[in-house]
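**Q** Fold the following.
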Amino acid sequence: MRKISNFDTWWRALRAVLSVFYVAFLVAQFFHPASPLAAASFHVFMATALVFAWTPLAWEGRARYAARIIDIAGVALSLMVVALYAGEIFRLERRFEMIDPVLPVDILLHVLGLALIFEAVRRSVGWSLLAVVLIFLAYAYLGPWFPGLMQFPGFSLPTQAELIGMKTDGIFGVTASAAINFVFYFVLFGSVFTITGGGQLFIDLAMRATARLKGGAAKMSLVGSALFGMVSGSAIANTTSTGVLTIPIMTRSGYSKEQAAATEAIASTGGQLMPPIMGVAAFVMADMLGIPYITIAAAALIPAAAFYFALYIIVDLRARKSGVGDVAPELLEIPPVIPRLHLLAAPVAMIATLIAGYSAPYAALVGTAIALVAPVLRRSTRYNLSQLFETVLDTARQMAWISAPLAAVGVVMVVATQSNLALKFVSLLSDMGTDNLYLSLLLAIFGCIIMGMGLPTVAAYIIGSLVFVPALMDLGVDRLAANLFVLYYCVLSMVTPPVALCSYAAAGIAKSDANRTGLVAFGYSLVIFLVPFGFIKDPAVLWQGSAFQIATGAAGMLLATFCWAVFLIGWLRGNLSLPERGGFALASLALVITPTLTAGWVISVTLTCLLLVWRFALRPRLVTA
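**A** Predicted coordinates for the structure are as follows:
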């Protein structure tokens, strides 16, 4: 037992040293950046080493000694690859692509590097993403063997090494640069703000605001997750941070374990769409599109609000229909929030810095600095230095689990682009006769959801953007709108079985069945399915247009979402008849499809108003009469 204890102590020390060194390197990139290839190679394989360090094999019995050897080898080989890239970086940065020879050391780095990344992916997100990456890698070899449209010349091993790991593409491409230049700073801010008390403040504010409302237990989860999503784009962190408080309250308020876990899972999933700190996919999108991140965040604001508005309405209607979800007064033991409001200075300063036009990393660092200082201003919110060390470890762990899958997705991007897979899909849609925009949108939704059943959000988005966005743009859809459309449905990967990480995390807290929780959460998500059609039809919803256009577009989207929720629940001041339910469905679809302020849109608004007047004024009088 003593040997095991000594090993664990040594392993924790190694993990801490690697974490501190990794975080220090990434912080230094803001002040004294290394060359893109040097920074990316260090980042990717240090993150790989950290995955081995943070996620050791959990073999039992005698096998644990073999597991330790494998874990140590994983860390050591990852660090060796870091050193080899550092030694070769001068040559790699100056070589001519497809002209200079690929050396044996390049082949070694390619094969060994991919093997390490693939094992890190398996440990961090499981077999689903790894299987997809391996299929694409096999396609790179077997391209000549495929029939018809899917055939292409394929890549030899040296060509693969050159495309995937010898330049700022592939594993060192846009996904790595997004992690270094955007994601890290916001992960750091979210970790500091949460550990120093800001995350708990958001949850307490949500409880104060919603606990006494109808269905307050579930509304508390929605508001808390939305607020937490503003400072953490991680859906898993959102689920675990807010769920430990909200899920027990929901179960005590009458919800089943699956309903409580599903509500928290879908609410936390929406945090990936919530500005100013969205999920990793949004940072990758900004890098891929070459536009400022603040543009992405601004465009996502109204759709994110519609996401939570839709969930709020369906939770409210369910509570009024079923009579469950009210919070008992004895459950409302909320510490005073006024003495802690100064903690909000950090996110406010970060948002203000973004709006002022400064870069996203600079805004995140400003927010981080204030998040460190603000708690010290009052004795009740002060923290100790050990919490700062925990922040460093937490940041390194999150970045490692994010970065290994991102690097693997770089392989998919190389194969998809070099084989012209996206253009082939556009051609396939044309051959199928799908020049109809809405039919193509439905096919894209189906594809995103299918990918989401097995992939994390960022992986599903990147593949979706490569495959579906060109086809949508070919039909006249704005580039930003097409990317956000794909992202919106790929976000649902967090609650779509069989790989529903948010649903599994919430189910673990609620002690409910994980697959059933995922299905219930996916059922809840149906209420937000129409929202992306709104900004495809009306780009003003993405903050593109005059103030009047934006306001009317947003109002129409929210009204359509309300009608869709009423249709799904079948209740509004009482059970709806079949014609009434159909009327709300028709009104919702009409509002989403018809362009804003056209005659059709005005007729749709009028129909909706007549339905509401009927339900709230005319029908009650007829019933009482």
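
**Q** rest of the way, CA atoms for contacts and neighbours
**A** Noted.

**Q** Check the secondary structure at G233 for me.
**A** Secondary structure, DSSP: H, G, I helix; E, B strand; the rest coil: G233 is coil.

**Q** Return the distance of it relative to N515.
**A** G233 sits 24 Å away from N515, going by C-alpha to C-alpha, to the nearest Å.

**Q** Looking at those two, which has the bigger crowd around it?
**A** When neighbours are counted by other C-alpha atoms under 10 Å, G233 and N515 differ, and G233 comes out ahead with 29 against 19.

**Q** List the buried residues for the longest helix seen in the chain?
**A** If you go by DSSP state H, the chain has its longest helix at helix 385-418. Across helix 385-418, burial judged by 16 or more other C-alpha atoms under 10 Å covers 388, 391-416.

**Q** Stretch 151-162: which residues count as buried?
**A** The neighbour-count check on stretch 151-162 (16+ other C-alpha under 10 Å) flags 152, 154-155, 158, 160-162 as buried.

**Q** Would you enumerate the residues in contact with the closest residue to V409 other than its chain neighbours?
**A** Leaving out its chain neighbours, the residue that sits closest to V409 by C-alpha to C-alpha, 6 or more residues apart in numbering is A459, at 6.1 Å. By C-alpha atoms under 8 Å, 6 or more residues apart in numbering, the contact set of A459 is 129, 405-406, 409.

**Q** To compare with the earlier structure, here is another sequence to fold:
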Amino acid sequence: MQQHDVAKEPVKLGGFDYLIGAIAVALTFFQIWHGLAAELSAPVFLPIHLSWVLVLVFMVKPSFRRSAPQPLYLFGRFLDLVFALFSVWAGFRLSQFDYDDLTFLLDGLGDVDLYTGTLLIVLLLEATRRTVGWVMSGIAILFLVYAMWGNVLPDSFASKGFDLQEIIRFHIFSTNGVFGAPLAISAGVVFVFVLFGALLQVTGAGQFFIDCAFAVAGRYRGGPAKASVLASAALGSISGSAIANTVTTGALTIPMMKKLGYKPEQAAGIEAAASTGGQIMPPVMGAGAFVMAQFTGLPYSEILLVSIAPAILYFFCTLLYVHLMACKLGLKGMDNVEKVAVVIKQGWHYLLPLVMITVLLLMAYSPVLVGLAGCLAIVVAAFSRRKTWVKFSALLEGLRDGALMILPISAACATAGIVVGVVGQTGIGLQFTQMLLALSGGYLWGAFILIALAAVVLGMGLPVTAAYIVLSVMAVPALNEFGLPVLTAHLIVFWLSQTSNVTPPIALAAFAGAGIAGASPMKSAVQAFKLAFGFFIIPLMMAYSGLLWREDETAFQFAVAIMATIGLIVAFACGVEGRMVNRLKPWTRILLIVIAVLMLIENPVLRLSALAVLALVALWDWKKGEPDRV
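**A** Okay, the predicted model is just below:
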């Protein structure tokens, strides 16, 4: 469910369409059966899931492009078949492994199992390279090399140094590495919600949410851009991928924004910033949120509840920038916008599955069962009205897409498990924490900047979920040292991990939007970064205020934190853009920036005073001229 996490781009299957489709649908049925019956233990289920994923990866992502010379392409296809057969063998062997065997417990792995484990790691790294990119595989290889030869490094970075037997036993024949928490979450919870998103698309529910967004915001200034933000908020949390969301909603919203008067790079940046925000929007916040629940040991319902206010604030921030941009360009709203009541009347039944899964998640039901119930509910909803019936072939397409969309997620999570395993096996996390504390000078803001930079760098080559997993095992302990609660630390890292989609020089969601808009990728990334600055500001407020409502926090403290965050967003955005209702003079812009900085100081009196000054500035500016239409 980040950037590569759930790729909804059209999948080109070549000459193996029917075979791949059959294998993918079979995987979906296997996952549904296991989710309902839960008859397989994790040491049996996870190897089967992973081998199934690897087979599909080697079939969908060939060794050589079709444009390659025919002999080379055919050789590559033969090689892919060999890889697929090896994947089946490795999965079968691992699923049959007896962990209670005295020989294994006393003497370690036999030669066949040692070779099988080594082969599986090689196949996994190659599959990850094909689906996610060489950076993820390279990071995993780097960590494995450190695990084997860390003993030759200087003392401050040294580890024991483990032989191949110890590494394979730890990472393959235990729940600490490849088959650890990240893959377990991907194979269980994430799969069913990815399937839910796929079924939303094929049943027409996705289009309904887009229509609702245009009905709500289309008539106002910069209508298509504001509709893009609202539609991305609705669809992004379900699709689980910023890129997928950008491509899906952007195909409609970007051309309309350009037609209204937005520059191509602005249209691409708006869509990318809005789509990336879908990953932090409840009820389904992408794969990383479910991993967070596993890492923190907290129920997903608690993560969902504390994430509502920050998510709304992020979209408020994006909408404000979109509005200011529309004002500067002198744009108007859309004509002939459908009424909200009409759109709701036509597709209200599509809201029921979303309401149902939200309620069930808040009631702390099993996320796997909630996801499966949501899948059934969306199909029932589609067939509840004659005009929204879908063909059986469309449902099969949804089942197929659900399996194909999980491939990069499972591959990335399994590979991230290697990184998590090495951190636990070698203890490098402790050294990283000490280094981060030293470099930050003992200041939280210093550590925050370093973690944000690390998130951007990791995000240049990793999917969001993988970036969050890698960064959380290294950075969360450091944030805990500064006194931040576990959930707050994880949410800060989770939010910062989203920034790679919109941060130059490699901003994958912005680049996807640029392709649709026909704009410069780098200019689009700059616009997206400006529009998505909430990804940096709001985590900072999580650290320095009570923005995440805790049990020991009063309603007054929470309210002040919310108002301070709103004030910071308004003051900073208007100060940077040089506009409220009217164009602002330089001294007013400087004052607004100062007010924004004051909001970061955790002093209720100071914050309320700064808010009062901001209100006076806004009132004075409003009195000067005719207010713009929202």
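
**Q** one step back: would you reformat the contacts of A459 of structure 1 as TSV and include distance to R318 of structure 1?
**A** Listed next are these as TSV, based on distance: C-alpha to C-alpha, whole Å:
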residue	distance to R318 of structure 1
L129	36
P405	38
L406	38
V409	39
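
**Q** Can you tell me which of those lies closest to A120 of structure 1?
**A** Distance to A120 of structure 1 across the contacts of A459 of structure 1 (C-alpha to C-alpha) is lowest for P405, with 7.9 Å.

**Q** what does the one helix or strand A554 of structure 1 maps to rub up against?
**A** Secondary structure from DSSP states H and E places A554 of structure 1 in helix 547-569. The contact list for helix 547-569 of structure 1, computed with C-alpha under 8 Å, 6+ apart, reads 302, 306, 309-310, 313-314, 317-318, 527-528, 530-531, 534, 538, 540-544, 572, 581-582, 584-585, 587-589, 591-592, 596-597, 605, 608.

**Q** likewise stretch 613-630 of structure 2?
**A** By C-alpha under 8 Å, 6+ apart, the list of residues contacting stretch 613-630 of structure 2 from outside reads 220-221, 323, 327, 567, 571, 580-582, 592, 595.

**Q** How far does it sit from its chain's centre?
**A** Centroid displacement of stretch 613-630 of structure 2 relative to its chain, using C-alpha atoms, centre = their mean, to the nearest Å, is 37 Å.

**Q** That stretch: which residues count as buried?
**A** Buried, per 16+ other C-alpha under 10 Å, within stretch 613-630 of structure 2: 614, 617-618, 621, 630.

**Q** now those residues in a markdown table, with secondary structure and distance to Y443 of structure 2?
**A** Formatted as a markdown table, the buried residues of stretch 613-630 of structure 2 follow (DSSP: H, G, I helix; E, B strand; the rest coil; distance: C-alpha to C-alpha, whole Å):
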| residue | secondary structure | distance to Y443 of structure 2 |
| --- | --- | --- |
| L614 | helix | 29 |
| V617 | helix | 33 |
| A618 | helix | 34 |
| D621 | helix | 38 |
| V630 | coil | 40 |
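
**Q** out of these, who's nearest T203 of structure 2?
**A** Distance to T203 of structure 2 across the buried residues of stretch 613-630 of structure 2 (C-alpha to C-alpha) is lowest for V630, with 33.2 Å.

**Q** In structure 1, which residues correspond to stretch 283-291 of structure 2?
**A** Mapped onto structure 1 using TM-score structural alignment, stretch 283-291 of structure 2 spans residues 276-284.

**Q** List of residues touching that stretch?
**A** Residues from elsewhere that reach stretch 276-284 of structure 1, judged by C-alpha under 8 Å, 6+ apart: 174-175, 178-179, 182-183, 186, 229-235, 271-273, 293-294, 296-297, 351, 457-458, 461-462, 487.

**Q** Then stretch 84-98 of structure 1?
**A** 37-38, 41-42, 109, 162, 166-167.
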